[in-house]
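J.: model this:
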Amino acid sequence: MFDAMTIENNSSSFRRPRWHEIDEAWYLRQHPEIMEAIGTEEIPDIVAYFEKIGQGYGHSPNCYFDELWYRQTYPEVQREILRGHYRSGFEHYCQTGYRDHSPHWLFSEQEYRRRYPELTQVLFDREGFLNGYDHYLQLGLSQGRIGHRFFDPELAWMMSEKYPECFDGAEGVFGSYIDLPATLPDAERVSWYFDPVWYLQRYPEVALEIAQGRYRSALHHYLTNPSPRQYDPQEHFSEAHYQHAHADVMPSVEQGIFRNGYEHFLRFGEREGRSPADGIDLVKYMSRPRVRADVQHGLYAGPFAHWIATRLHHPEILEEASMPSEAQTRALFLREAEALLPLLARQGLNFSHQGLPEISVIMVVHDQIALTLQALASLRGNYSGEIELLLVDSGSHDQTAEIEKIVKGAHILRFRHNIGYLDGCNKALARASAPVALYLNNDLRLYPHAIANAVTRLHAEPDIGAVGAKLVRTNMRLQEAGSIIWRDGATYGYRREDDPNIAEANFVRDVDYCSAAFLMARTDILKDLGGFDTIYRPAYFEDADLCLRIVRSGARIVYDPSVMVEHLEFGSSGALRSQAMIRANHRIFARQHQDYLRQQQPAHVRNAVLAREHRDRRKKILVIEDRLPLRSLGSGYVRSNDIIRTMARLGYQVTVFPVLSRETTLVERSRDFPESVELIDTRDLNHFADFIQERAGYYDLVWVGRTHNMARLLPIMNETSRYLPVDGTILDTEVVAAPRSLERAEVLGLNPPSGSLEELLREELECARYCRRVVAVSDHDASLIRRVDYENVSVLGHSLRPRPTARAFAERHDLLFVGALHDEESPNYDSLLWLLRDVMPILDPLLPPDIVLTVAGYVHPSVDVSVFAYYPRVNLVGALKDLTPLYDRHRIFVAPTRFAGGLPYKIHEAASFGLPVVATELLAEEVGWENGQQIMSASSRDPAAFAQAIARLYHDEALWSRVRQGALEEIGRDCSPKRFENSLEEILQNCLVP
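T.: From the prediction side, this is the model:
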């Protein structure tokens, strides 16, 4: 290899990348005419020919580098070639371009880095890769990684199986594909985003250009032709439609920011749900749980790719799936029970127990042996503890008469006639010896951990008398999520017919009653009350009456959605007979409790929200935020999450409503919020007016997080004020943004916002006039708010307790940055750029060469973090569930923020873990800490001073220990969870007092 192609690399283990070689065999196939010029003393071989002649003609050295495309794509390189600074684009790429340029029309260095931000320069240096392209060719392809949105290795592998003779195992699918014989590349898709067959049919002139050798394939033409807006990539994307439907995109296309509308769609529009062609609604399509799951797990790059793949392989899925009727699902439930019968009859079930049982399970059965055994198998499999099974055989005529041969250890109460459900339960209750009794139907199946969750809930508080389940019918619609007793004595299963996963069905609350299909209660209470009242025999309303008597005795009935049961409604009796008994017993129930019922809500579905909690005296708070405040999001969301948790702990009933629609998972929601909090995850600002009207009079307080949300909501709240609490709105500013806007303009050299600071404050806080109280995150922000005549200000900071990690100074290594990157205009994004561009070059010689900067935190999909990955000391780890190991392993936390507002949570959090902080003077002033005592700080206008502060703290153990201890003491005093709780309670109580 000639020295002109030498790559700058100091590693002793340097391995020449595949793209760097001159592939002589390939080169000769492309240019057979060169054989006439080879063999002389001046040009002895192909390599010499390429060096002295070929690269001047614009030849490519191998299939992995496209010389002509490179020159066209980077005109500045072409200019350098013409000036004689480089002999070819390949020479430029080998010497400098490999760092950030793309070498081929089918691989994008930027896209590869952006798609896989964990592929940092630190990783490449450690594992011996020169750049992303080197990694992709050597390892990424085999891992199924995508280097260009128009080349999916999985589809290429499928193509290779059809044409094995054309794919070289040594070159891999990428090299083989770009070197395929003419016309073959157009035979199959290698991306869901481009259809070569349709493309050539739609544009027959392209086939002629390919035949003339101007383009290698249809895909090559689409990606490199000089009129990109004149061609559609496939049947289901239309440039004309996209330009017309999304006019806001066109200025960016006209300015050349995007090559065409399709490039914008693939970068942003697909994720935003923009329509690619008439009749394709990606928002609706993405709302399907299966589609969301497939995209979130990386099976497809986006919903459009999913839609195309589904249309080609499973078009039936695109049609709205018709759910089977309930009659069909009921029949299936019965068939499944019958299918299990032989297995259970052979293997049996064992309910033997030693000593005092934990639970007495009461089940009344009349025939239906298959259903009974299915229910008992579900019970036994659901809970391994000691169960006393009290099985009442109420005059069965089928194999139930011999059930003791199958079910060992059961206490069977057998009656020759059908004594009915109510009397059967009472007979069994008299025999119950466990402290907990469970009424359980024989026509149901228990979902995982139902028994254990119910037991835990029952014992959670001493005044809980009974626990009920989320009952789901066989058609996977709700039977009830707790039940309501109306003023006329009628009952209503809350959210009946709805999806079991809706927010309203998935938080713990006290209710009027729960169905005895699954009702767990304290045995002593049941016996004191005499079980079911015999006036309701044979059945129906006995459970509503029992629950009401439990409540009137001073105990609570709690609905717990983690106790989930599938129920064959009316499986134990005919529906017509059941309806007749229901009507009769309703009249009895209404007479028996008419004095109590007068205080219940009138019977109307619009009153269901008011009635869903049993006469709950807890105050109800509606918390409004940008989005459901997951802790992993950072940027004030941790504090919002702490506010919600504390409200719940103080005994308030909290509903969280997001202004913006953002996808969250059930796992995230269940992990980050108390089980008693209602999370509205399917609505946003567009639904707020209807939501408030549906819940007229329900809330005692409205807590609005972030001033911009209050500004958005103000017109709606003015219009719907009759449905909202009078004088009951609190604005939690989270940050006063006006100073930050001025600082940002000054730091970045932008035109400042018009007006003085006071004028900007008045404009920002104008919406606060609607509110009874304004909350600031710090005394500094509170003073700014008072500056524009708001005296109704309270301060609520952060909730943290000191929890220093164990490692000593000498055991720690590296620098840590933690911060969410929600957009590229954010303070965190700017601070990272400043740290890497301005500070790190000064810091480099001051630190050992193996020291790296770990960057952790949530990254919004729209944020390109690949720019950070190029720096040799950066290790990107993204959002982590638990940051404790990072705080324990690193030596210093850096907070290089140049413009910000509010109170920096990240500094408090790092300090609470015992990790000393180097921050800008701006942040040090916001927390009120002294340089050299609780924090190290320097001006954001002096990168050298900031670098010196990092180096000094990194090397000086005594200083490190002093700063660590000082910050821990500050956290213990200023961020005490008890202090946070007391402050929040005071704010709420002041607003609840008339």
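
J.: okay, CA-based contacts and neighbour counts for the rest of this
T.: Fine.

J.: what's the longest strand seen in the chain packed up against?
T.: Longest strand of the chain, by residue count under DSSP state E: strand 556-567. Helices and strands touching strand 556-567, as assessed by 3 or more C-alpha pairs under 8 Å, 6 or more residues apart in numbering; DSSP states H and E, comprise strand 444-446, helix 450-458, strand 464-473, strand 509-510, helix 542-552.

J.: again, only using 7 Å
T.: Packed against strand 556-567 by the contact rule (3 or more C-alpha pairs under 7 Å, 6 or more residues apart in numbering; DSSP states H and E) you find strand 444-446, helix 450-458, strand 464-473, strand 509-510.

J.: looking at those, which is buried most?
T.: strand 464-473 (a mean of 27; mean count of other C-alpha atoms under 10 Å).

J.: beyond it, next helix or strand please.
T.: strand 478-481 (DSSP states H and E).

J.: alongside the first, I'd like the structure of this one:
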Amino acid sequence: MSFSVFNESFYLAHNPDVQTAVKAGFFASGLEHFQKLGLAEGRVSVSPFYNEQYYLRKNSDVATEVALKTYHSGLEQFILAGEAEGKVSVSPFYDERFYLQKNSDVATAVTSGNFRSGLQHFFAAGEAENRVFISPFYDEQYYLQKNPDVETAVASGILRSGLQHFILAGETEGRQASLLFDEQFYLRKNPDVAAQVANGRFSSALDHYLQVGKLIYLSGTNFNEFGYIGLSTLQKVNPDVEASVKAGYFGSALEHYIQYGQFEGRRAIFNGTKGNDTVTGFGQVDAIYGVDANIFQEAYAGSLTGGQALYFGSGINEVDVLVGGNGQDTFVLGQTFISRVGYYGYPFYRGNGDADYARIKDYEIGKDEIVLAGAASNYDFVQSGDSLNIILSRFGYENQPLTTPDLIAQVEGVTSVSQIESKLRFAGGYI
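T.: Model prediction:
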């Protein structure tokens, strides 16, 4: 039995009645209270690196024992038996495989039997030694660069590391901890998650993503996880990536893309939400959408296929900024659907005239591509200052003029359609 998971200051902060009792002299410390009473009372807030809900979800046998009242809590099972059994999934913010990969001396110590696991080492020494590589979703250098107040506190000795701040405060404050996850994007994209965070079911958007979201291919950033694996479950693009993520070799499809995929020429999809977004692509080949994207049941010609597919939103009431990277960017401004009666084209940003459109930045003439729904005959291309406006002006089988032409996009740095016509692609279908 080991109490190495226990953190005195964390326990007292999360159990104010115990803190009062310790100050009054009824207990010498929070640990004494926990050992005598707290453990049997089911108090599980003992460390920023232990999450009761996560432990039970990852260890269904323990959840069953707790339900049968064999143990008062998953924490009690972990202390009495679980740690000795090598159960290391105690928090969404600790990744055993990652910790051992980043700390080869610890991996050697575990192999030689000096420690049962990397987790045991982290509790016993690693945290105090400022070993901050505990998860692919936390990047110490990135966190300090993004949070100069934290960097100052670490430099002055107030904090041991950025990780200490992130675990104690930064996570619940919604501070972004790595390129792999954007807290604010995830909450905008998933308002139901925002509600669950608000009511305390999850400590943060990242907590939800690591426990639930990544398992159902939700995206933690503008990079579309499902789209990188394949546009549908029946037509996989990168099945090897999916298998590697499921096996735990990568924390997400985005992690694979950052480390390998972008240099291998694998195509990525970047998209926005239902609101105004700035979406930036990177890598050698990418498709950039300002509109929302969601996973629903796949249908072909109006019939369900039994799989799932990626569907894009309309862009109505949105003004999105699409920013190209250094590679070959495809700016997507519409899509085509196949129905029982034919092909239909659906331009994004159609419906409110000049009030909703995409602003394309860093377009590279002769290299980047623009995709539009319908045909060239549906559009007018009009110079506006140092930009080119793409306007939906005709629709229907006979290309009837729209009563009010509709601005779809504005391409900065382009003044003539002749500059982009070789890279204009029309997805087809009747608008």
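
J.: drop the TM-score for these two in here.
T.: Once superposed, the chains reach a TM-score of 0.51 (TM-score structural alignment, normalised by the length of structure 2), with 271 aligned residues with a C-alpha RMSD of 4.2 Å.

J.: I'd like to know which of the helices and strands packed on strand 556-567 of structure 1 lies nearest to Asn641 of structure 1.
T.: strand 509-510 (19.9 Å; C-alpha to C-alpha).

J.: what's that closest one packed up against?
T.: strand 556-567.

J.: counterpart of the strand it packs on in structure 2, which residues?
T.: Per TM-score structural alignment, strand 556-567 of structure 1 has no counterpart in structure 2.

J.: what range in structure 1 matches the biggest strand by length in structure 2?
T.: The residue-count maximum for a strand in structure 2 (DSSP E) belongs to strand 400-412. The aligned range for strand 400-412 of structure 2 in structure 1 is empty, by TM-score structural alignment.

J.: any idea how far that strand is from the middle of the chain?
T.: Taking C-alpha atoms, centre = their mean, to the nearest Å, one finds strand 400-412 of structure 2 lying 34 Å from the centre of the chain it belongs to.

J.: just to revisit the earlier point, need the helices and strands packed on strand 556-567 of structure 1 in CSV with distance to Arg113 of structure 1, can you?
T.: Converted to CSV, these look like this (distance: least, C-alpha to C-alpha, whole Å):
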stretch, distance to Arg113 of structure 1
strand 444-446, 47
helix 450-458, 45
strand 464-473, 46
strand 509-510, 47
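
J.: what's the closest of those to Glu338 of structure 1?
T.: Closest among those, once you apply C-alpha to C-alpha, is strand 444-446, at 13.6 Å.

J.: contacts for that closest one next, please.
T.: 375, 378-379, 382, 564-568 (C-alpha atoms under 7 Å, 6 or more residues apart in numbering).

J.: which of those residues sits closest to Gln594 of structure 1?
T.: Among those, and counting by C-alpha to C-alpha, the member closest to Gln594 of structure 1 is His567, at 30.5 Å.

J.: out of the helices and strands packed on strand 556-567 of structure 1, flag the one nearest Pro943 of structure 1.
T.: If we rank these by C-alpha to C-alpha, the stretch that ends up nearest is strand 509-510, at 54.5 Å.

J.: onto which residues of structure 2 does the closest one map?
T.: Counting by TM-score structural alignment, strand 509-510 of structure 1 sits on no residues of structure 2.

J.: can you name the next helix or strand after that strand?
T.: strand 518-522.

J.: which SS state does Arg131 of structure 2 fall under?
T.: coil (DSSP: H, G, I helix; E, B strand; the rest coil).

J.: structure 2: which residue goes with Ser794 of structure 1?
T.: So Ser794 of structure 1 corresponds to nothing, using TM-score structural alignment.
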